[in-house]
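**Q** Provide a 3D model corresponding to the input given below.
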Amino acid sequence: MMYGANPEQLAQLGRTLHEQMSVIAQLMSTVDRTIGSTTWQGPARQRFEQEWNGSFKQTLHRLDEAFGSAGRDCIARSEELLRVMGG
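**A** Next up, the predicted model:
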């Protein structure tokens, strides 16, 4: 059984995770902008806005932080593997 990782694949995963951070930021910006410019009234809007500004955005912020942390970790481990392997 082999343990470890392919440094190139690990680095690519790190880059992919970092790229997804911009997708999350764009999603939050788009929803904020759309809510602000939509003529939507009533209790459904109020509920959505409360949840969006509460738990939904908090969850997306945590996901963004997790992607950033995992992405940095993948890239650092890839670099370390390359160093150890002499590559």
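**Q** Only C-alpha atoms from now on, for both contacts and neighbour counts.
**A** Will do.
**Q** buried residues in the helix or strand hosting residue 24?
**A** Assigned by DSSP states H and E, residue 24 belongs to helix 7-37. Residues of helix 7-37 classed as buried: 7, 10-15, 17-18, 20-21, 24, 28 (neighbour count, 16 or more other CA atoms under 10 Å).
**Q** Tell me the one of these nearest residue 50?
**A** In terms of CA to CA, no member of these lies closer to residue 50 than residue 28, at 14.4 Å.
**Q** Tell me how many other residues surround the closest residue to the closest one other than its chain neighbours.
**A** What sits nearest to residue 28 in space, not counting adjacent residues and going by CA to CA, 6 or more residues apart in numbering, is residue 57, at 7.3 Å. For residue 57, the count of nearby residues is 14 (other CA atoms under 10 Å).
**Q** Here is the second sequence; please produce its structure so I can put it next to the first one:
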Amino acid sequence: MAMWGADIAQLKDLGTKLQAGSAEIEKQKNMLARALQSTDWKGPDADKFRSEWEGQHANALAKVAQALEEAGKHASRNATQQEEASR
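**A** A predicted model of the protein is given here:
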């Protein structure tokens, strides 16, 4: 009979790493936003770039960070559930 499940410690570790990846993306997104704000750059190209950053790029990074956070929580919940089922 086949066993289904996961190594609980590895699954917890995966959850932690996914959430850490989320935090790192948020940190980098914020650092890049600050760098862009502090860059002395004027004109239509600067306006277009800043608009694209705010409207597209920063939002895309935020969505990836949110997805990683949720995936990390899901993996951690699965590990907890499997641990409880094993008792």
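**Q** Distance-wise, check residue 87 of the second structure relative to residue 81 of the second structure.
**A** According to CA to CA, to the nearest Å, residue 87 of the second structure and residue 81 of the second structure sit 10 Å apart.
**Q** my bad, residue 32 of the second structure
**A** Taken as CA to CA, the span from residue 32 of the second structure to residue 81 of the second structure is 38 Å.
**Q** how close does residue 77 of the first structure get to residue 9 of the first structure?
**A** 11 Å.
**Q** Ok, residue 46 of the first structure next?
**A** Using CA to CA, residue 46 of the first structure is found at 44 Å from residue 9 of the first structure.
**Q** cool, residue 64 of the first structure as well?
**A** 21 Å.
**Q** what does residue 73 of the first structure give?
**A** Look at residue 73 of the first structure and residue 9 of the first structure: by CA to CA, they are 13 Å apart.
**Q** Repeat that for residue 56 of the first structure.
**A** Residue 56 of the first structure is 31 Å from residue 9 of the first structure, by CA to CA.
**Q** Can you tell me the SS state at the aligned partner of residue 41 of the second structure in the first structure?
**A** If you follow residue 41 of the second structure across to the first structure using TM-score structural alignment, you land on residue 40. Under the three-state scheme (DSSP: H, G, I helix; E, B strand; the rest coil), residue 40 of the first structure adopts coil.
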